[in-house]
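[1] Below are the sequence and a predicted model for it; my questions follow.
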Amino acid sequence: MTESIDVQVCYALPDRQELVSLSLPQDCTVQQAIDASGLLQKYPGIDLDGANKVGVFGKLVSPGSALRAGDRVEIYRPLVADPKEVRRRRAAEGKALKKGAPDLPRAEQE
């Protein structure tokens, strides 16, 4: 008889999170856990070969990585914006405001 382990597979959407608890064979992989979770059928937009990455407890792993008891497999959505580019743009806007920002009129006091 094969030993089993308990794992979770989660996929976060902008408005909710799907969390599936599973009991799988001890030698299962990340890909096998995702397949068993049913999330690929429920959300056909998940593309593990392209846009979506996977991880275990916040650390990126490959779909062929082995799982241990208690692991939480996470399916990540693609980024909408590159965080580094957003910071650069904000910094550039801040510099522009400091250099040439016109004086704003004060509200008249009553």
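    Sure, I can see it.
[2] C-alpha only now, for contacts and for neighbours.
    Fine.
[3] Can you show me the strands along the chain?
    4-12, 17-25, 53-56, 59-61, 72-76 (DSSP state E).
[4] what's in contact with the second one?
    What it means is strand 17-25. 2-12, 33, 36-37 (CA atoms under 8 Å, 6 or more residues apart in numbering).
[5] Please produce a markdown table containing those residues, extended by distance to residue 71.
    As requested, the contacts of strand 17-25 are exported to a markdown table (distance: CA to CA, whole Å):
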| residue | distance to residue 71 |
| --- | --- |
| 2 | 18 |
| 3 | 16 |
| 4 | 13 |
| 5 | 9 |
| 6 | 8 |
| 7 | 5 |
| 8 | 6 |
| 9 | 9 |
| 10 | 11 |
| 11 | 14 |
| 12 | 17 |
| 33 | 10 |
| 36 | 15 |
| 37 | 14 |
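[6] adding another structure so you can compare the two:
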Amino acid sequence: MAETIGVEVVYALKDRQEIASVNLPKGATIKDAVEASGLMEKYPEISLEKTGNKVGIYAKLAPLTTEVRDRDRIEIYRPLIADPKEVRRKRAKEGKVMKKGGGEADTDEGAASE
């Protein structure tokens, strides 16, 4: 009897995520998992073509030919709406200041006394 593994295939939508649990034979690939999940039929915008959706395992990009392991979480990524580099360029051109972190960087608290 062939050994099987269980994986989750996840597709994040704007307001929720779809999760499909599938059992596959050992040695299956990411492509096999996505096809077995049924998510491509439910969401026709998903494409595994070269210019289609990127995929990964636990937030790390991976090719479709990557062999999956038991309990892997295969993620199907949606395309970016805006290029982050282009957004930064536009803000800089408009003279808007971008802040790093969540608070003020120029505080006297914790500064060494003279």
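    Sure thing, it's come through. Computed from a predicted model, the values in this text were never measured in an experiment.
[7] Just give the TM-score of the two.
    Aligned and superposed, the two chains score 0.81 in TM-score terms (TM-score structural alignment, normalised by the length of the first structure); 96 aligned residues with a CA RMSD of 1.5 Å.
[8] Longest helix in the first structure, please.
    Taking DSSP state H as the criterion, the first structure has its longest helix at helix 83-100.
[9] Remind me what it packs against, helices and strands.
    Counting contacts by 3 or more CA pairs under 8 Å, 6 or more residues apart in numbering; DSSP states H and E, helix 83-100 of the first structure is packed against no other helix or strand.
[10] Buried residues, it. List them.
    For helix 83-100 of the first structure, the neighbour count (16 or more other CA atoms under 10 Å) marks no residue as buried.
[11] separation between the most centrally placed residue in the first structure and residue 56 of the first structure?
    Centrality entry for the first structure: nearest residue to the mean C-alpha point is residue 76, 3.2 Å, by CA atoms, centre = their mean. Residue 76 of the first structure is 11 Å from residue 56 of the first structure, where distance means CA to CA, to the nearest Å.
[12] Check residue 46 of the first structure too.
    As judged by CA to CA, residue 46 of the first structure and residue 56 of the first structure stand 17 Å apart.
[13] Same check on residue 94 of the first structure?
    When CA to CA is the yardstick, residue 94 of the first structure and residue 56 of the first structure sit 37 Å from each other.
[14] Check residue 49 of the first structure too.
    In this structure, residue 49 of the first structure and residue 56 of the first structure are 17 Å apart, going by CA to CA.
[15] Compare these two (neighbour count), which wins?
    Applying other CA atoms under 10 Å to residue 49 of the first structure and residue 56 shows that residue 56 carries more neighbours, namely 19 against 8.
[16] How about the more buried one: what's its closest non-neighbour residue?
    On the basis of CA to CA, 6 or more residues apart in numbering, the spatially nearest residue to residue 56 of the first structure that is not a chain neighbour turns out to be residue 73, at 4.7 Å.
[17] residue contacts, the one you found?
    Neighbour list for residue 73 of the first structure: 7, 8, 9, 10, 30, 33, 34, 54, 55, 56, 57 [criterion: CA under 8 Å, 6+ apart].
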